[in-house]
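*Asks:* Let me see the structure of the following:
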Amino acid sequence: MYTIGQFSKIGKVSTKTLRYYDDIDLLKPIHVDSENQYRYYSDEQVLIILLISELKEYGLKLEEIKVVLDRQNAALLKEFLMNKIAEIDNEMQRNLKLRNLIQSKIIKIESGGNLMETQDLKVELKERETLTVASRRATTSMENISNVIGKVFEDIYHMNLQPSGPVMTVYYDKEFDVENADIEICIPIIKKVSTEKSDNLKEFMGGLTACTTFIGPYSKLGAAYAKVMKWIEENDYKNAGAPYDIYLNGPRTVNNPDQFITEVCFPVIK
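*Replies:* This next block holds a predicted model:
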C-alpha cells in the first residue's frame, strides 16, 4: 500500500486534493488507520487517480468523473468528452471572432482612425404598421439569441408560412443582463392563418416610434440607444413600450460586422 504522501506523488495531486476526493466519495483510501487516521492507497487505485487527473485535464467536472467511475460506463464518458469537444469548438469560434475584431481595430488605428469611433446618427419619427409575426420569447444569454432566431425560422417552416420582413428583437428588461436577457424574437410573415390558432403567431402592434439606423457590430449598438433616448428626452416624448432592433442585414448575409445595418426603435407617445 501507499501512504497519502506517496500516492500524491504518483497521481501528481496534493494531499489536500486527495482528502477532498475522499470527502466527496470520488476516491476513498483503501485503508484508514484507526489510531492515527493515516490514509493508505492500493496498487489498483493508481490507475484510478491517473484517470481522474487525465479527465480533469480534459476539462471534465468532478461530478461527471464520479458518475463515470461509479457506473464504469465508457459510453457515458464518450458523451461527456464529445460535449467537451463541442464546448471547445464554440470557444474557438468565439476567439476567432474576437481575433478578427481586434485585427480590424488595429487596421483602423494604423490607418489613422480615431480611438473612439462615432457616427452621425439621425433620429426620426416613424409610424409603424401592425405586423403579423412568428415569435418566441425567452430569457437567455445574448450569445444564444441566434439560436432563438433559428427556432422561430423553424416554426415558420413547420407552419408552411413565408417570412415577409427582417428579424426583430424586442428587449423587455429594465436593466441589461447579458446572461439572462428577457427578449422576444419576431419575424414578420405573410399571413395565411389566424393568430389565434398558434401560440407562436401574434400581432406586433404598430404605432409611433423614434428610430435611428446604425452601421456596425452589435456590440456598439449602445451608441444608437443613447442617441434615441437622448432625443426622446430633449423632444418631450415618453417611452410607450419595449425597444426593439430591426436587423436590416446581419451575419446571414454579411461577413464583416462593420457592415451590419440595424434599426433601433423606441415606441413613443407625446
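*Asks:* only C-alpha atoms for contact and neighbour calcs from this point on.
*Replies:* OK.
*Asks:* where do the strands sit along the stretch 101-250 of the chain?
*Replies:* Taking DSSP state E, counting those that start in this stretch as the test, the strands found in the stretch 101-250 of the chain are 124-128, 131-140, 168-171, 181-188, 201-204, 207-215, 238-239, 244-247.
*Asks:* Run through the neighbouring helices and strands of the first one.
*Replies:* Using 3 or more C-alpha pairs under 8 Å, 6 or more residues apart in numbering; DSSP states H and E, the elements in contact with strand 124-128 are strand 207-215.
*Asks:* ok, residues contacting the strand it packs on?
*Replies:* The contact list for strand 207-215 (C-alpha atoms under 8 Å, 6 or more residues apart in numbering) reads 119, 121-130, 221, 224, 228, 232, 258-269.
*Asks:* just the helices in the protein please.
*Replies:* Remark: helices assigned in the chain by DSSP state H are 4-11, 15-23, 44-57, 62-71, 74-110, 145-158, 222-234.
*Asks:* compare with the first, here's sequence two:
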Amino acid sequence: MSYQVTLTDQPGVLAARKRVRTPAGELTRALGDGFASLFRHTAEQGATPVGPPQVAYSGEFAPDADVDLDLLLPTDRPVEPGNGVEPARLPAGPVARTYHHGPYDRIGAAYEALFAWIADHDRRQAGPPREVYLTGPDAVSDPEMYLTEVVVPLVPTGN
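*Replies:* Okay, the predicted model is just below:
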C-alpha cells in the first residue's frame, strides 16, 4: 500500500482522556473498554464529542510487552475528572499525517511512511503519534473498509 504524507496545521482541541496500560495482546479489548468508558463519562458530564476517538501511543510498542495508551475523545467543553477520565487538550501546531485503509494489524506501514517523510524533510517529532479512528468496527463489518488517520505532531520550524 502506498501512503501519501501531508503536512498540515492542526487546531487545539479539548478532549476527555483515559490513560491505559495493557499487554499488547489485549490491545483490542483495552481500546473497546476504554473508549466505552470515555463515551459514558463524557455523556454523564453533558459534554458532546466533536470528533472521532483517538489513541496516542506514549511509549514504545513491542508485541510482547505492555503498551501505554492515552485514549482521547475530542469534546465541546472540558469534562470533570472521574472514573479514570480527565480533561485534556490536544495542542495546536503542525502535524504530518497519512491515512491507512484496512485492518489495524497492517497499520505499521503507515507509521513507516510518516517517519520516513519526517526524516526526509528534516522535521522533528513533538509528541506521541496518534491514530484517529474515522471508520472502524462500530461502522463496518469488513476490516478492509477501516479508515484510520495516523498523525505525528511536529516541532514548528524555527524552533
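*Asks:* Out of the helices of structure 1, which gets nearest to G216 of structure 1?
*Replies:* Distance to G216 of structure 1, taken as C-alpha to C-alpha, is lowest for helix 222-234 among these, at 10.4 Å.
*Asks:* In structure 2, which residue range corresponds to that closest one?
*Replies:* Residues 108-120 of structure 2 are where helix 222-234 of structure 1 lands when matched by TM-score structural alignment.
*Asks:* Quick one: closest of the strands of the stretch 101-250 of structure 1 to I85 of structure 1.
*Replies:* In terms of C-alpha to C-alpha, the element of these nearest to I85 of structure 1 is strand 131-140, at 22.5 Å.
*Asks:* The closest one: average distance to aligned residues in structure 2?
*Replies:* Superposing on structure 2 and averaging over aligned pairs (mean C-alpha distance after the TM-score superposition for structure 1), strand 131-140 of structure 1 comes out at 0.8 Å.
*Asks:* can you list contacts of that strand?
*Replies:* Contacts of strand 131-140 of structure 1 (C-alpha under 8 Å, 6+ apart): 148, 152, 155-156, 179-191, 195, 200-206.
*Asks:* so it versus strand 181-188, what angle?
*Replies:* Strand 131-140 of structure 1 and strand 181-188 are oriented at 160 degrees to each other (axes from the mean of the first three to the mean of the last three C-alpha atoms, to 10 degrees).
*Asks:* which part of structure 2 lines up with strand 131-140 of structure 1?
*Replies:* Strand 131-140 of structure 1 corresponds to residues 13-22 of structure 2 when matched by TM-score structural alignment.
*Asks:* go on, stretch 32-50 of structure 1?
*Replies:* Going by TM-score structural alignment, stretch 32-50 of structure 1 sits over no part of structure 2.
*Asks:* can you give me the end-to-end distance of that stretch?
*Replies:* 21 Å (C-alpha to C-alpha, to the nearest Å).
*Asks:* Nearest the geometric middle of structure 1, what residue?
*Replies:* E143 (2.8 Å; C-alpha atoms, centre = their mean).
*Asks:* Show me what T148 of structure 2 aligns to in structure 1.
*Replies:* By TM-score structural alignment, T148 of structure 2 lines up with T262.
*Asks:* next one: L69 of structure 2
*Replies:* Aligning on TM-score structural alignment places L69 of structure 2 opposite I183 in structure 1.
*Asks:* what's the nearest residue to that match if we skip its chain neighbours?
*Replies:* Y171 (4.8 Å; C-alpha to C-alpha, 6 or more residues apart in numbering).
*Asks:* Counting neighbours, what do you get for that neighbour?
*Replies:* Look at Y171 of structure 1: counted by other C-alpha atoms under 10 Å, it has 19 neighbours.
*Asks:* Enumerate every residue touching P53 of structure 2.
*Replies:* Contacts for P53 of structure 2 (C-alpha under 8 Å, 6+ apart) come out as F35, L71, L72, L73, P74, V132, Y133.
*Asks:* Need the counterpart of it in structure 1.
*Replies:* In structure 1, P53 of structure 2 lands on V167 (TM-score structural alignment).
*Asks:* same check, this time on F35 of structure 2
*Replies:* Aligned by TM-score structural alignment, F35 of structure 2 pairs with I149 of structure 1.
*Asks:* nearest spatial neighbour of its match, skipping sequence neighbours?
*Replies:* I185 (6.2 Å).
*Asks:* My guess is the match of L69 of structure 2 contacts Y172. True?
*Replies:* Yes: assessed by C-alpha atoms under 8 Å, I183 of structure 1 is found in contact with Y172 at 6.0 Å.
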